[in-house]
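**Student:** Here is the input, now give the coordinates:
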Amino acid sequence: MKTSELTDVVTRVLTTTNLPAAAVADGLAGALRDSHAAVVVAPPGAGKSTLLPLSLLRSYGSGRIVMLEPRRIAARQVAARMAALLGERVGESVGYQVRFERKVSAATRIEVVTEGVLARRLADDPTLEGVSCVVFDEFHERSLQSDLTLCMVRQVRDVLRPDLDIVVMSATIDTAALCRELGASVVSCEGRMFPVSVVQAREDAPVTAIAEAVAAAVVSAHSRHEGDILAFLPGQGDIERCAALLGDSLAPTRVCPLYGNMTMERQAEAIAPSPTGSRKVVLATPVAETSLTIEGVRVVVDSGYCRRLVYDAATGLSHLATVRISHDMATQRTGRAGRVAAGVSYRLWTTATDARMEEQRQPEILDADLTPMVLTLAAFGESDPAALPWLTAPPEAVLRRATDELRLLGAIDSDGTITPLGRRMEAMPCHPRIAKMIVHAADDARKALACDIAAIIEEKDVMSADEVHADLLPRVAALRDARRGHRLGPWRRVARVADEYCRMAHVRSDDSFVGADDIGALVAVAYPERVAMAVDHNGTYRLAGGATVHLDGADSLTGYDWIAVASLHAGGRGAGRVFLAAAVTKSDVEALASWTDNLTWITHQGGVVARRELRIGQLVIDSRPLTDVGDDRLTALVCEAVAREGRSLLDWNDEVRTLQLRVALVARWHPDLGLPDLSTDHLLATAGSWLPLYLHADGHIITTVTALRRLPLTQILWNILPYEAQQTVDRLAPARIRVPSGSMVRLDYRVGSDVPVLSVRLQECFGLAATPCVDDGRVPVLMELLSPGFKPVQLTTDLASFWQEAYFEVRKELRRRYPKHYWPDDPLQAEATRGVRRKK
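**Tutor:** The predicted structure follows:
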């Protein structure tokens, strides 16, 4: 259709429709002319997803519009609806592209895509040549891909394409914050909603019996109300169980499941209007919350739950969790009942639970694996994701982990720049791990096998884990048997995904028999940190990443020393559970490992441990002694160990502590002297500056705990002081004092005290008239006078007063207890004595 004809058709559609969005089409065009950005707020059923993109065709001449939908089902339906309004088939003026499916032609002016498609296109063509406008539909869902794509489009507009228009559309979103970020105008649209009454449950639907609760509510609503029923359940398993519970009990009303993994034919059946006089019950995941129009729905049954992929940054693993929805999700679901007439919404949770629910769903970027995002940005040319204009900044720790993972896979280099391998990986519409497995495969047979493994890992497990446990081999064999015999059955979707991967890898699918080791080798390439070594023979394994995982004891894989794990649950604080894995040979593990010099200090092993180890992550495959270690590396390692554990590695005896206290006391008395800090904390923190001089012994570096504890620490610390400082410390704070008996008695310097203690037997002090002093006579010591049995009898700093007063009382007691000792009447004139000696 020519541009002029297309404009006429669009104008006719807008003037003949009674949908509210048509009334704001001109306002949207004006907002884009003024600021190149607009935020459209319109309730469900207003026609924003179909009419507004069509209306923009009148503004861009031959320029194309790319419209993003968060789900494949919605992308197909929105494109089909717009094409029908133009009187065309999909793929002409309006087309779509989703993963593994593309209906676009040279004449296409509006292309509806899922978010990952546009992100990959931006990586290949950052200018978006030929694109005039990018429309983000249902942005309130805040998926990781929508946040990433909006961030990339903003960067393109800010740096390369100031003329590029951005439209963000939603039914529930914080418009003020979004407009500030985008510099956008708000375009509001009134909805065409009928009233919906909300019925709150008296009890919460238990998370362990969601299907049962929904089935009971559907049966009750079916008997009370007319029209079709739309029931929301968390996931495919819940839907299938609920459908089985309902069976034919509502006949002739049809029960139609609706989830992403269904065939297009079955999806279309669930979405299509019911024939006149008939009814249906649609059991849907959140795919039916927005964008999708299911005509005839009058009743909504809302379980109040959804399935969300939760990423554990500590382990690098993700798992699906069933979680409570937020208020904005509940509002979206309720609105599905009021599109054609007044309706009712049954909410299977209590008023009390409703009061505790979050107002808005959390952006997925805060709780997701960011590895694919970082690779896309690297292909886009951005090595620093944190510097981009995010609406919600990604967590730094998760970004770092994603970057490390991509380096491990060889997708980016140390600077964050994408490698040629990474470029090939990014071109594949899958997780970088899966892409690495496919592009790394050495030949066509292995590439075909990698495609089969990828499809099995990504899709719902067809086989019962109770029967085949975690082993991938029987699953690959069953898929190939089904293809070989042309009896795909439950393997149909897995086979289709595998075929798409084969097409992208330029190989044909292969149905030949395959060995377990071939599977394990490919899985190990994709998940090198999940290569696991047996800890025991009961199914316990240790991952290369460090975590412990467990296989069922009856699993055939438990007999292997090495396995490669493709899917597992993190397991919280305990051992994780392996869901999918394959045996891998030691030689295949060695091919992924690298030799590393492991030079560490391990105290309980006696000191320096020097080994050359063949490692994959934290697993040691082989080890041999490391002999060619330079003295500098050994010295640095020992100093680091002392800085970390030096309180137990060095001999901090009483003599050392006394020296530290003496120096510290002189430093307090005379700060002007600038004495070095010999405190333990400071010495350990600065071990690298003083210890290396003393680590050489007999031509070798000291590397053992025993040798370190033999170091003469007192002498080492004394040598830290300059000679002048040594002389000063000895003078002002001597280690010992000579008493009249001739003994050199040690002074006791105590923590926190400015007065040292002289503990000496009283008899050795006869003839000593005054208290000894330190600090050049300024500080008298505290004398602790002892009995012949070394028991304290008196504390004093005034020895002269003691001789005059207290001595005679003390003498009475000492003469009674020690009668053989000498207790003179005049101690100042008596001769000091050390032993039992009487004066003649």
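**Student:** Please count neighbours and contacts with C-alpha atoms only from this point.
**Tutor:** Noted.
**Student:** How many neighbouring residues does A74 have?
**Tutor:** A74 has 22 neighbouring residues, counting by other Cα atoms under 10 Å.
**Student:** Ignore what I typed, I meant Y96.
**Tutor:** Y96 has 28 nearby residues by other Cα under 10 Å.
**Student:** likewise K820?
**Tutor:** Neighbour tally, K820, other Cα under 10 Å: 12.
**Student:** For it, which non-adjacent residue is closest in space?
**Tutor:** V836 (6.3 Å; Cα to Cα, 6 or more residues apart in numbering).
**Student:** ditto for R76
**Tutor:** Distances taken as Cα to Cα, 6+ apart place Y96 nearest to R76, at 6.5 Å, with adjacent residues excluded.
**Student:** can I assume the residue nearest to K820 sits in a strand?
**Tutor:** No - the assignment for V836 (DSSP: H, G, I helix; E, B strand; the rest coil) gives coil, which keeps it out of a strand.
**Student:** Here is the second sequence; please produce its structure so I can put it next to the first one:
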Amino acid sequence: MTDALPIDAVLPQVIAALQTRGRVVLQAPPGAGKTTRVPLAMLEAGVTQGRILMLEPRRLAARAAAERMAQTLREKAGDTVGYRVRGASAIGKSTRIEVVTEGILTRMLQDAPDLPGVGAVIFDEFHERSLNADLGLALCLEVAGALRDDLQLVVMSATLDAAPVAALMDAPVVTSEGRSFPVEAIWLDRPIGKQRLEESVSDLVLKALSEAEGSALVFLPGEGEIRRVEALLRNQVPDDCTIAPLFGAMDFTAQRRAIDPSPHGRKIVLATSIAETSLTIEGIRIVVDAGRARRAKFDPASGMSRLVTEKVTRAEATQRAGRAGRMSSGTAYKLWTRGEEGALAAYPPAEIEVGDLSGFALELAVWGAEAADLSFVTPPHEGRLAEARAVLHMLDALDDQGRITNHGRALARLPLHPRLAHMVDRGGSRAPLLAALMAERDPMRGAGTDLRMRMDAVEGKRTTAQPHAPTIARIRQEAKRLSRGQSNNGPDDVSPLAALAYPDRVGLRRKGDAPRYVLSGGKGAVMPDGDALAQTRLIVATDLDGDPREARVRQAVPISEGELRELFEDQIIWRNLCEWSRREGRVLSRQQECFGALVLDDRNWTDAPDEDVARAMMDGVRLLGLKAGKAATLFLARARLMGDDFPDFSEDHLTETLDDWLLPHLNGVRTTADWKAFDLLPALKARLTWEQQQVMDQRVPPHFETPLGRKIAIDYDAEVPQIALRLQELFGVTTHPTVAGKPLQITLLSPAQRPVQVTMDLPGFWRSSYADVRKDMRGRYPRHPWPEDPTQADPTLRAKRRGT
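**Tutor:** As a prediction, this is how the structure comes out:
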């Protein structure tokens, strides 16, 4: 290690921490040299017994780091230092340092939890917080605590908030300074406004090339933006400038061309966030940052992931700017104003917070642990983890108790999303090719939604649209790797294969002109207008944009009902359905043949049981509300006066307990008109025993019986119970009538049925006001009796005979 790097100053601290504690968190800015120096220092110090395993988040970074360390030792990759990434490896018998991508560690742990032959695991670029890195660290911590107390753990990062990780690991933090080369930051004078991102970036690149020396590294969110900026710059940059795209989907040879020194002149590297990591690109002294990052976010409401383009965080911006100062002083041009920088978030979200947890949940099940049993920097959200487990259960990877199945173990061994792994394991010989196609970016963008056209292209058949040749080549290469050991026992056609991967995204076209679909998982989807599949009755939507309200179909394949029935025979069931239709105002009784949320056949259910109809009618009752007739209203008013020792007849309680007291009485009621005509009184009375009804009739009677034997209905709708009757009918009554222990309000009427007095104290009325009333009434109604002492007179409704 002849060239001095900033990390060299703290390497003794790192070695000491490993000797005393067996673990350390190393915080070092970009350019400090941690990726290539730390593993070699550990090897040279002899602090580690066994191989050193270093994890990198990307294949390009893993190969580049291994080759750079090998060059330092004047060896080739595969000797002392080697690498293992998807599709390539360079490992020999003498290899002591292995640089691998993060998923490989998980597979190693699942195969042999004690990691035989491995003495240390280094998590490089941990600030990226990938799911595999978080899971790998959690599993290593458990292994170190239970099986391997000698296993050394190192977490290295450029922009990570180290304290939480150090606390989780119970490890010391070692901090290194970065390179001393200064990087000048240049912001925009004003926001870019409505100008397209690619145009603004290309203008800023030309400005940077004219003002600063050296090659330029331009950060863009994705391949599409890279290709558009490349097209804008191609005829505007000086002749000695070479434009080199750099993104994850490129083959390794093309990626190497981007990071290798330019043979002549300056280089303009148009890169995604792949260049934020431990890559050193020779000659870079200019960084142009578009200020955007593309992240995959999972929406549990729709069960779909979608790519979202967002503003970079301050940590990402710092990491990107640092690329300009790795070899000498440089300049970072930022496509935002200095004021806008203050509003940026501090750190990007961890993948465990926003990503699809299906593969993560599968690995936990294989490990035989719950997330709560392991130590995570950021624990996964339990609701989103439950959604992931539901997907795995749908794919037969988990049993009804949530335990891993043999099929689930097979899926975990395939380097695919569990959906695609399920398709490969259960499908025929074409399944690996289709899985590779579906896992890769679309090789025929803008060519409609039909997945079959893409499959024709990768199989070498003629298509109406021109496919992207490098993408097709990558798909074929990956398919060969996936085909090893595949059973080939399942279906081979594209439609059933796609349905195996996405049984919850089989779509049935809704009625109407618009190409809208209901998916078997219950969500909605819409096909682009005019698409060749827009009139198809049944589809499998293999790519959706993730809109939670109505996802837009980006890729799909038609499927016949026969194929669907053959594939999911055991999941297509008949359901008897009674439900209240708010639109029609009645109970609908149907028999439906269903696959998930799809209704394949729908018939009238003519002999639906009365109980099922009544239960459906209950939903209508809740919408229409309780509507008591006159008799039922009187009953309720009386019952509510009975006190706390009596059954509760309050409106809230009756509504809450509808199923208990109303359901048995709804036979024959199935429409709004039936409900309006329904007499509620028998159902209400049925809540009381015979004895309770007798007590209620005594304490709160429905009628008041006069001395003449007439029954007068008591009005319970008023503030107090009341009756109205002719004054003469109460002659001789010396005790005021009561209801539930309280006085009854009496309106005393004249012979002409007009009110003459309202009283709640009849004896008091006889003693006081009656004399004045008698004087007035005798003149008006001389033929009616008006005795001086009404308490001694007989009640009557008769008038005197004429002449008496």
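**Student:** Need the TM-score from the superposition.
**Tutor:** Overlay of the two chains. TM-score (TM-score structural alignment, normalised by the length of structure 2): 0.88; 792 aligned residues with a Cα RMSD of 3.8 Å.
**Student:** Tell me if the residue nearest to R76 of structure 1 really is in a strand.
**Tutor:** Yes - assigned with three-state DSSP, Y96 of structure 1 falls within a strand.
**Student:** any idea how far it is from L250 of structure 1?
**Tutor:** 36 Å (Cα to Cα, to the nearest Å).
**Student:** same question, E813 of structure 1
**Tutor:** 109 Å.
**Student:** higher neighbour count, those two?
**Tutor:** Neighbour tally, E813 of structure 1 and L250, criterion other Cα under 10 Å: the higher count belongs to L250, 16 against 12.
**Student:** Which strand or helix spans the residue nearest to that one when sequence neighbours are not counted?
**Tutor:** Once flanking residues are discounted, L250 of structure 1 sits nearest to V219: 7.4 Å by Cα to Cα, 6+ apart. Per DSSP states H and E: V219 of structure 1 is located in helix 210-224.
**Student:** Find me the equivalent region of that helix in structure 2.
**Tutor:** Aligned using TM-score structural alignment, helix 210-224 of structure 1 spans residues 197-211 in structure 2.
**Student:** The matching stretch vs structure 1, mean deviation?
**Tutor:** Here the mean offset of stretch 197-211 of structure 2 against structure 1 after fitting is 0.8 Å, by mean Cα distance after the TM-score superposition for structure 1.
**Student:** Could you list the buried residues of that stretch?
**Tutor:** L197, E198, S200, V201, S202, L204, V205, A208, L209 (16 or more other Cα atoms under 10 Å).
**Student:** Kindly reformat these as JSON lines containing distance to G521 of structure 2.
**Tutor:** As requested, the buried residues of stretch 197-211 of structure 2 are exported to JSON lines (distance: Cα to Cα, whole Å):
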{"residue": "L197", "distance to G521 of structure 2": "37"}
{"residue": "E198", "distance to G521 of structure 2": "38"}
{"residue": "S200", "distance to G521 of structure 2": "42"}
{"residue": "V201", "distance to G521 of structure 2": "42"}
{"residue": "S202", "distance to G521 of structure 2": "44"}
{"residue": "L204", "distance to G521 of structure 2": "46"}
{"residue": "V205", "distance to G521 of structure 2": "47"}
{"residue": "A208", "distance to G521 of structure 2": "51"}
{"residue": "L209", "distance to G521 of structure 2": "52"}
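**Student:** Between those residues, which sits nearest W580 of structure 2?
**Tutor:** L197 (52.2 Å; Cα to Cα).
**Student:** to the chain's geometric centre, what's the distance from stretch 697-706 of structure 1?
**Tutor:** Distance, stretch centre to chain centre, for stretch 697-706 of structure 1: 43 Å (Cα atoms, centre = their mean, to the nearest Å).
**Student:** just stretch 166-179 of structure 1 next, same as before
**Tutor:** 28 Å.
**Student:** just stretch 424-441 of structure 2 next, same as before
**Tutor:** On Cα atoms, centre = their mean, the centre of stretch 424-441 of structure 2 falls 26 Å from the chain's centre.
**Student:** next one: stretch 407-423 of structure 1
**Tutor:** Distance, centroid of stretch 407-423 of structure 1 to centroid of chain: 20 Å (Cα atoms, centre = their mean).
**Student:** Which stretch of structure 2 lines up against it?
**Tutor:** Counting by TM-score structural alignment, stretch 407-423 of structure 1 corresponds to residues 393-409.
**Student:** Equivalent analysis for stretch 544-560 of structure 1, please.
**Tutor:** With TM-score structural alignment as the criterion, stretch 544-560 of structure 1 aligns to 520-536.
**Student:** Need the counterpart of T175 of structure 2 in structure 1.
**Tutor:** Per TM-score structural alignment, T175 of structure 2 is aligned with S188.
**Student:** Which residue, other than its chain neighbours, is closest to its match?
**Tutor:** V41 (4.9 Å).
**Student:** Also Q753 of structure 2?
**Tutor:** With Cα to Cα, 6+ apart, the residue lying closest to Q753 of structure 2 is R726, at 6.8 Å.
**Student:** Could you check how far that neighbour is from P755 of structure 2?
**Tutor:** 9 Å.
**Student:** which one of those two has more residues nearby?
**Tutor:** R726 (20 against 15).
**Student:** so how far is D399 of structure 2 from the more buried one?
**Tutor:** Distance from R726 of structure 2 to D399 of structure 2, by Cα to Cα: 80 Å.
**Student:** hey, where'd the helices end up in the stretch 401-550 of structure 2?
**Tutor:** Ranges of helices in the stretch 401-550 of structure 2, per DSSP state H, counting those that start in this stretch, are 406-412, 418-426, 431-439, 451-458, 469-483, 494-501.
**Student:** what do we get in structure 2 for A495 of structure 1?
**Tutor:** Checking TM-score structural alignment: A495 of structure 1 goes with A473.
**Student:** neighbours around that match, how many?
**Tutor:** Neighbour tally, A473 of structure 2, other Cα under 10 Å: 13.
**Student:** Would you mark the buried spots in the match of stretch 407-423 of structure 1?
**Tutor:** H393, L395, D396, A397, L398, R403, I404, T405, G408, R409.
**Student:** what do you get for stretch 242-256 of structure 1?
**Tutor:** So, applying 16+ other Cα under 10 Å, buried residues of stretch 242-256 of structure 1: C242, A243, L246, L250, R254, V255, C256.
**Student:** ok, R510 of structure 2 touching R516?
**Tutor:** Yes - between R510 of structure 2 and R516 there is a contact under Cα atoms under 8 Å: 5.7 Å.
**Student:** Which one's more surrounded, these two?
**Tutor:** Taking neighbours as other Cα under 10 Å, R510 of structure 2 and R516 compare with R516 leading, 24 against 14.
**Student:** for the more buried one, what are its contacts?
**Tutor:** For R516 of structure 2, the contact set (Cα atoms under 8 Å, 6 or more residues apart in numbering) comprises R509, R510, G524, A525, V526, M527.
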